[in-house]
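> would you be able to build a 3D model of this:
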Amino acid sequence: MLNLNERRHFFNKVLVFTNLENEFIRGSYSRILFFTSLL
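Purely as a prediction, here's the structure:
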């Protein structure tokens, strides 16, 4: 039981981390598009 709980907790952490990473990638991507549109 505890092992399954730990695994789920780790999976949640990974999900949150990848979500933050995706937000960062999307932000930098839109920033790049913005700067290229200025040029």
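
> hey, let's count contacts and neighbours off CA atoms from now on
OK.

> list the contacts for Val16?
Not one residue lies near Val16 by C-alpha atoms under 8 Å, 6 or more residues apart in numbering.

> could you also give me the structure for this next sequence, so I can compare it with the first?
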Amino acid sequence: MEKKCTLYFLVLLPFFMILVTAELEESPEDSIQLGVT
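The predicted structure is shown next:
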């Protein structure tokens, strides 16, 4: 069980980091539109 949680964490962490950097580079309005659609 713990190994699965750790695996998901290692996979999702880089994904969220990329998501955050993408939001910082682009304007917030574009990020909101992408999230809605």
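
> what span of the first structure is the host helix or strand of Phe15 of the second structure aligned with?
Taking DSSP states H and E as the definition, Phe15 of the second structure sits inside helix 2-25. Against the first structure, the aligned range for helix 2-25 of the second structure is residues 4-27 (TM-score structural alignment).

> mean deviation (superposed) between the matching stretch and the second structure, please.
Compared with the second structure after fitting, stretch 4-27 of the first structure has a mean deviation of 0.8 Å; criterion: mean C-alpha distance after the TM-score superposition for the first structure.

> spell out for me which residue occupies the centre of the second structure.
Centroid check for the second structure by C-alpha atoms, centre = their mean gives Phe16 as the closest residue, at 2.5 Å.

> what's the spacing between that one and Gln33 of the second structure?
18 Å (C-alpha to C-alpha, to the nearest Å).

> tell me if I'm right that Ser31 of the second structure and Glu23 touch.
Yes: at 6.0 Å, Ser31 of the second structure counts as touching Glu23 under the criterion of C-alpha atoms under 8 Å.
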